[in-house]
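# return atomic coordinates for the entry below.
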Amino acid sequence: MSARQLDRPGTALLRRLREPAPPQPERCAFCGRSVPDPHRHLVDTEEQALTCVCTACGLLFQQPAAAGGRYRGVPDRYLTDPDHRIGEQAWAALGIPVGTAFLFRNARQQRYVLLYPGPAGATESEPDEGAWQAALGASRLAAALEPDVEALLLRHTADGVHCHLVPIDVCYELVGRLRRCWKGFDGGAEARTELDAFFARLAERARPLREDGTR
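Below is the predicted model:
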């Protein structure tokens, strides 16, 4: 076989297969239309998974009885409670090995789930009830939290523990960002820079919870 024959279509196909595939556009899980970035998400409460939706399909699932309540739309609120502080002892009792974690209530299982980012993605644990109550039981953010679709996002820094109520898809976005740049046990310098930028944007967007429990 000559060198010229090696450059024919079969070889070209192998060459293309070795090249990274171009990113595919996200599509609505229900109608198949491509969706822009950013776009809306639903939580599949049976699978505990996020589902991409277009605006029209997202509106259909705003009705509480839609699909038997299986899918719930992710809200778009970002809240803080300036009057509530998590102390160092309460944070230590939660047993989180890294400086960032998020907590949400699984409605089907009737329990709280704690997750924290790492090199393999999100690691799940079931928080100790006493530790959870000590850290966040008195927080109005915890009382306002919508099951399955919102989370309390925590970050421990040198100046204390910061807590925000956020859409749950934002937490998984953060996990994905950190996974791409995580180095070593604690994430490394690049992960810390990513965290600083992420929480700076979050601080700009978050609004204080009012005395009546609304934003």
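
# okay, CA-based contacts and neighbour counts for the rest of this
Noted.

# quick one, what contacts the nearest residue to R40 once chain neighbours are set aside?
Leaving aside its sequence neighbours, R40 sits nearest to V53 (C-alpha to C-alpha, 6 or more residues apart in numbering; 5.6 Å). By C-alpha atoms under 8 Å, 6 or more residues apart in numbering, the contact set of V53 is 27-30, 35, 39-42.

# the longest helix in this structure is where?
Looking across the chain with DSSP state H, the single longest helix is helix 188-205.

# give me the buried positions along it.
Neighbour counts over helix 188-205 (16 or more other C-alpha atoms under 10 Å) mark 191-192, 194-195, 199, 202 as buried.

# after that helix, which helix or strand is next?
For helix 188-205, the succeeding helix or strand toward the C-terminus, using DSSP states H and E, is strand 207-208.

# one more sequence to fold, the one below, so I can look at both together:
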Amino acid sequence: MTALPSTPAARLRTGLRRFTGPRPPAVERCELCAAEVGAGHRHLVDTERRALACACTACAMLFDRPGGAGAQPGTDAGRFRTVPDRYLSDPDAALDDGSWAGLQIPVGMVFFLRDGASGQVTAFYPSPAGATESELEPQAWEAVRAATPLADELAPDVEALLLRHHQHRSACFLVPVDAAYELVGRMRRRWQGFDGGAEAHAELELFFDHVTRRAQRAHHAHEPSKGRA
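The predicted structure is shown next:
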């Protein structure tokens, strides 16, 4: 039996293979039913193997809710979860320079993933090796929670909370996990030198421009987040 990745970093590397490995075949197929899928198709998270799987519309709908296929004989109840397509922004995120420094991130961007099995939140940032795990102290995550209500909306396994800190201000987004994986893969392919170089920075700007245009403002983004359970 093949051992499954057990640490957050190992699980992330498994999920990233789709975006950092060889290019997929010209015709991609649903990895559950083998139906042909087109560009922009949905993904599933295999929560056992911590990997992304291509999905047709029908299979994506089948696993759109936790346990949605559990009542049907022969299905893997709870194993697959459809990656949502929501993009949310919090333009009022109030993470100041001191709170950002507490995250101990050497670059100006970080994303957070929540593990559905353990509830653990892990921070990652782009680097020449792909995504680098950063130790997240409890007080640092509490500062993020105090800065934006999007932190408490982060769905386990299938979403990422993105923070970008630039010129004493933070931009905050909730995005599908495959979008975060794709960003890291694109930057890894373009990375040059110590800080990534012009091409990697251009990829980052294109990504955040796309996310900014696509994201809807969270309805409660203007509400103070302190005091939440």
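
# just to revisit the earlier point, corresponding residue for the residue nearest to R40 of the first structure in the second structure?
In the second structure, V53 of the first structure lines up with A55, judged by TM-score structural alignment.

# over to C28 of the first structure?
So, by TM-score structural alignment, C28 of the first structure is matched to C30.

# which residue packs closest to its match, ignoring adjacent ones?
Leaving aside its sequence neighbours, C30 of the second structure sits nearest to A55 (C-alpha to C-alpha, 6+ apart; 4.4 Å).

# one more: L60 of the first structure?
For L60 of the first structure, the closest residue by C-alpha to C-alpha, 6+ apart turns out to be A66, at 7.3 Å.

# my read is that the one you found contacts L59, right?
No - the pair A66 of the first structure / L59 is not scored as a contact, 10.3 Å apart, by C-alpha atoms under 8 Å.

# what's the counterpart of H210 of the second structure in the first structure?
Using TM-score structural alignment, H210 of the second structure sits opposite R201 in the first structure.

# for its match, what are its contacts?
No contacts exist for R201 of the first structure under C-alpha under 8 Å, 6+ apart.

# next: the one 4 residues further on.
When the contact criterion is C-alpha under 8 Å, 6+ apart, the partners of R205 of the first structure are Y78.

# repeat the analysis, applying 10 Å as the threshold.
R205 of the first structure makes contact with 77-79, 199, according to C-alpha atoms under 10 Å, 6 or more residues apart in numbering.

# quick one: it from A143 of the first structure, how far?
Distance of R205 of the first structure to A143 of the first structure, computed by C-alpha to C-alpha, to the nearest Å: 21 Å.

# can you pull out the strands in the first structure?
Listed in chain order, the strands of the first structure (DSSP state E) span 40-44, 49-53, 71-73, 79-80, 100-106, 111-118, 121-125, 150-157, 160-167, 207-208.

# average gap between the fourth one and the second structure?
In this overlay with the second structure, the average offset of strand 79-80 of the first structure from its partner residues is 1.1 Å by mean C-alpha distance after the TM-score superposition for the first structure.

# which other residues reach that strand?
With C-alpha under 10 Å, 6+ apart, strand 79-80 of the first structure has contacts from 140-141, 144, 152, 162-167, 202-203, 205-210, 214-215.

# buried subset of these as a PyMOL selection?
For the buried members of the contacts of strand 79-80 of the first structure, the matching PyMOL selection, counting by 16+ other C-alpha under 10 Å, is:
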select buried, resi 140+141+152+162+163+164+165+166+167+202+206+207+208+209
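
# doesn't D115 make contact with A123 of the second structure?
No - with contact defined as C-alpha atoms under 10 Å, A123 of the second structure does not reach D115; the gap is 11.4 Å.

# neighbour count winner among the two?
Higher neighbour count among A123 of the second structure and D115: A123, with 24 against 18, using other C-alpha atoms under 10 Å.
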